[in-house]
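Peer 1: sequence-free structure coming up:
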């Protein structure tokens, strides 16, 4: 029996979860795995780079991470059921963690499982199409070190690059003539660059809120957040103010939809989200999805391309739970590709997508509580489809009700005190013996050192 040849594009959290899901099948000589990663190391979006624009190979910088970034969701709702933060660090940690700690955590699981051997780094995927005659995928890749091209054949293809790397910019009258600095949050690298400045942030997303807080924390003179939606009701300090939709800039003055204005703007940061961008996919397989859409079109369960179910996309939907959701998606991909689970026919898959789209249309894009309910039900649905075998046992440890209640509790705490919500800790939802709730050693607003060494020093014995 020949091995199933599987290509995984991207070695970020999704790609690493997928490699782990297939690990046993690879050991049993049932599959041949190749993961293509354009960057020189794994981690995907979480791999911080101080660079913006293009890298040394002329490739677009993938990461949107910035200095002093801390997670804006509790670690308890992003924790792997089979590999807890306690398992990795050997100590109890508070709920909100710096980027470097989270990066070390999820790449640590990959190291423990020796996943690096499947990855071809500095390798860019240039084109993917399906050969209907030979019933196989053709994947054209370029070795960025040697500039050599290669066409490789695969039976299955998994696109695991996520969708938070291509900035979505909006055109606003007068911005091109603005004399100050203009950037998208993708190119934001540190709040300390804006100390003493008056900032205008465009967008009402979580990134807009976090960058506003970061800039306030590092001494911005003022921050104005302009959004086309009604504010969610965060209790900002005096230096941060909500404003209606920006309609035009005139020199350094911002003019808003309700006729109000703010003068002396020094910099504009667009926090207007990201576009789904898969230029290497043949047009017939290229996913097009709205910036705020929860349910991607053409994908059954937001994963399988309906007209070619041997093609899967991972992390293409909006998400809160991230790592556990990725594990459930990748486990379903494995079970489908190994014929443990049979997908419905095309009509049934389209009906399923339409039902989810109808639910999405009934919600506002700013309804985070509704999104939590929707994502929780989505993950329940994934788990229900999985085949019952040893590889999936850990996924049943994920307590959906506890996760949902914890996520909603954290959002309430954020609404009550946006400056201190990261100082609150929660108990693990995984039901292990290591569920101790631990207090933060230093309030987030006063913690200016986000290095992993400094952070762990406070909690490791």
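Peer 2: Cool, got the structure. For clarity, every value in this text was computed on a predicted model and none was experimentally measured. Numbering: from 1, shown residues only.
Peer 1: Every contact and neighbour count from this point should use C-alpha atoms.
Peer 2: Will do.
Peer 1: residues touching residue 97, list them.
Peer 2: Contact analysis of residue 97 by CA atoms under 8 Å, 6 or more residues apart in numbering lists 70, 71, 74, 75.
Peer 1: State the number of residues packed around residue 435.
Peer 2: By other CA atoms under 10 Å, the residues close to residue 435 number 15.
Peer 1: Where does it fall, secondary structure wise?
Peer 2: Per DSSP states H and E, residue 435 falls between elements, in no helix or strand.
Peer 1: residue contacts, the closest residue to it other than its chain neighbours?
Peer 2: Nearest in space to residue 435, with sequence neighbours left out and distances taken as CA to CA, 6 or more residues apart in numbering, is residue 428 at 4.9 Å. Going by CA under 8 Å, 6+ apart, residue 428 touches 76, 434, 435, 436, 437.
Peer 1: Check residue 220 too.
Peer 2: 194, 195, 196, 197, 198, 199.
Peer 1: burial count for the fourth one?
Peer 2: This means residue 197. 18.
Peer 1: I'd say it and residue 239 touch.
Peer 2: No: using CA atoms under 8 Å as the test, residue 197 is too far from residue 239 to be in contact (11.2 Å).
Peer 1: between the two, what contacts are shared?
Peer 2: 221, 222.
Peer 1: just the helices in the chain please.
Peer 2: Using DSSP state H, the helices of the chain run over residues 13-21, 23-27, 85-89, 99-112, 206-217, 323-337, 346-361, 368-385, 400-416, 452-457.
Peer 1: Against that first model, consider the following:
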């Protein structure tokens, strides 16, 4: 079943309460959101139902839960959809990707074990894909067993999710397209709306632009469709140095921008790994942050050195005639509708009544702890850890044990932890299905906290993770590491990728994922090895650009012969031309 994006709305059916077995005896599950996470969970549930049916396992079929999914938009896809003006006034109801977005990571790491590119497209595909092709592929895969959208209430906004301890039920207050409010009750709740719900405009930078009376256009990266072709001949400043800045810098070159400047405060973002940019139209302002608008100019932006930049005497610039400023600063979690006790981590006002000295999740290492030798040891030596270490890392959240809320294990979470979000979420969806079907015996609350502590302790040996966890280490890295030493930056990026794949491998074990990354002996399987190889090749594609090709080549023009599908062994094909010259997706 192949659905095109423009056909998705017409394919949707009304929600259904039908389920195998006696509905009244089945557990009920609320799924919040029908983006990739919601779709993948519903698909994994449908696959499990099909498995039980083929085995004539009536006992298991009777235990299948009754699932209701809530989605505020008129169709599935979440942020992978383009703007969805589905309410009055034409204002988009959620955060969306811009129309022209392409993937930054190779397509081989977003191919699904049960529905390959050959299954969907009928032929090998390029290494990097446009957004809309990925969305169509995800929807077709998710609907291969049944119409999963029968379980979805579209155009329905969830106002709040709380837990009634007396009833032992989750209370979901929601409003439909007719503004009718309903309260529903569930045994379990799955948060599938991700953590990228609200565009993040850095307040301090925004205030300086307003105070300086900046006269140009200011947008977030997710709003790129608002300006489109208007970038032609313009000078553009991007705030932030990671994947959205990378993609938009390339898009703006395509669209004919005169010059693109990118501020990079700490020089950790992916744009710093590029040795060249097409037509030399991108300038990375290393160790810099926006300081304001030159008085009386309206469009001359001043930058100053970041904390590390000032120590190096770098970061001060005066950029004239900046017509457009794009905040490539990511997103804030959109978890406001969750009761404080149900959130995967604390944020914003939730910290107001939080005493870190009494916090049971706070932690510290033993006095004699020493970090294992690594790439940065020759530069930093031993860095004494902070007295109080951050209880969150890329792969551990303070209120969660893997995918469950520690205090209420019927509250589950589906959001990405890695730079390969679709694969990450798909693996996690299988784990959540196992949780919902009570196939996993969870440890005690004390054991969950201890496992988290041990994982954080292990993460403290990885420079990229300790940087997030330990403020003293972060300070030392910023002040004492010279990221202009290109080889060091590359090696550290590779080590971060390796750690990420190792964490994904652990997730496949927990989920009994049909495509395991690690064998019983603890070594990577062939799929795991290919995943690792793909990750390293992705990084190298940014810096392995021959000088003679620097005027046009991008990482999306890399040599495809080094990649092979983890599932079919098929090699991706090259693009039909230079990526920078391709007008249509």
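Peer 2: It's in. Given the structure is predicted, the values throughout are model-derived calculations rather than measurements.
Peer 1: What would you report as the TM-score here?
Peer 2: The TM-score (TM-score structural alignment, normalised by the length of the first structure) is 0.88; 441 aligned residues with a CA RMSD of 2.6 Å.
Peer 1: For the contacts of residue 428 of the first structure, pick the one with the most neighbours.
Peer 2: That'd be residue 76 among the contacts of residue 428 of the first structure, by other CA under 10 Å, with 25 neighbours.
Peer 1: any idea what sits nearest residue 342 of the first structure, other than its immediate chain neighbours?
Peer 2: Going by CA to CA, 6+ apart, residue 342 of the first structure has residue 336 as its nearest residue, at 6.2 Å.
Peer 1: just checking, residue 153 of the first structure touches residue 138?
Peer 2: Yes: using CA under 8 Å, residue 153 of the first structure is in contact with residue 138, at 4.8 Å.
Peer 1: Overlap of the contact sets of these two?
Peer 2: What both residue 153 of the first structure and residue 138 touch, as defined by CA under 8 Å, 6+ apart, is an empty set.
Peer 1: The residue nearest to residue 435 of the first structure maps to what in the second structure?
Peer 2: Residue pairing (TM-score structural alignment): residue 428 of the first structure is matched to residue 564 of the second structure.
Peer 1: Now residue 92 of the first structure: closest residue in space that isn't a chain neighbour?
Peer 2: Counting by CA to CA, 6+ apart, the residue nearest residue 92 of the first structure is residue 86, at 5.9 Å.
Peer 1: what residue of the second structure takes the place of that neighbour?
Peer 2: So, by TM-score structural alignment, residue 86 of the first structure is matched to residue 118.
Peer 1: residues in contact with residue 109 of the first structure?
Peer 2: 83, 88.
Peer 1: how about it, what's its match in the second structure?
Peer 2: Residue 109 of the first structure maps onto residue 141 in the second structure, by TM-score structural alignment.
Peer 1: For residue 161 of the second structure, see how far away that match is.
Peer 2: 29 Å (CA to CA, to the nearest Å).
Peer 1: Contacts only, for the closest residue in space to residue 339 of the second structure that isn't next to it in sequence.
Peer 2: Once flanking residues are discounted, residue 339 of the second structure sits nearest to residue 162: 5.3 Å by CA to CA, 6+ apart. Listed by CA under 8 Å, 6+ apart, the contact set of residue 162 of the second structure reads 170, 171, 172, 338, 339, 342.
Peer 1: cutoff 10 Å now
Peer 2: Residue 162 of the second structure makes contact with 169-173, 185, 189, 337-342 under the criterion CA atoms under 10 Å, 6 or more residues apart in numbering.
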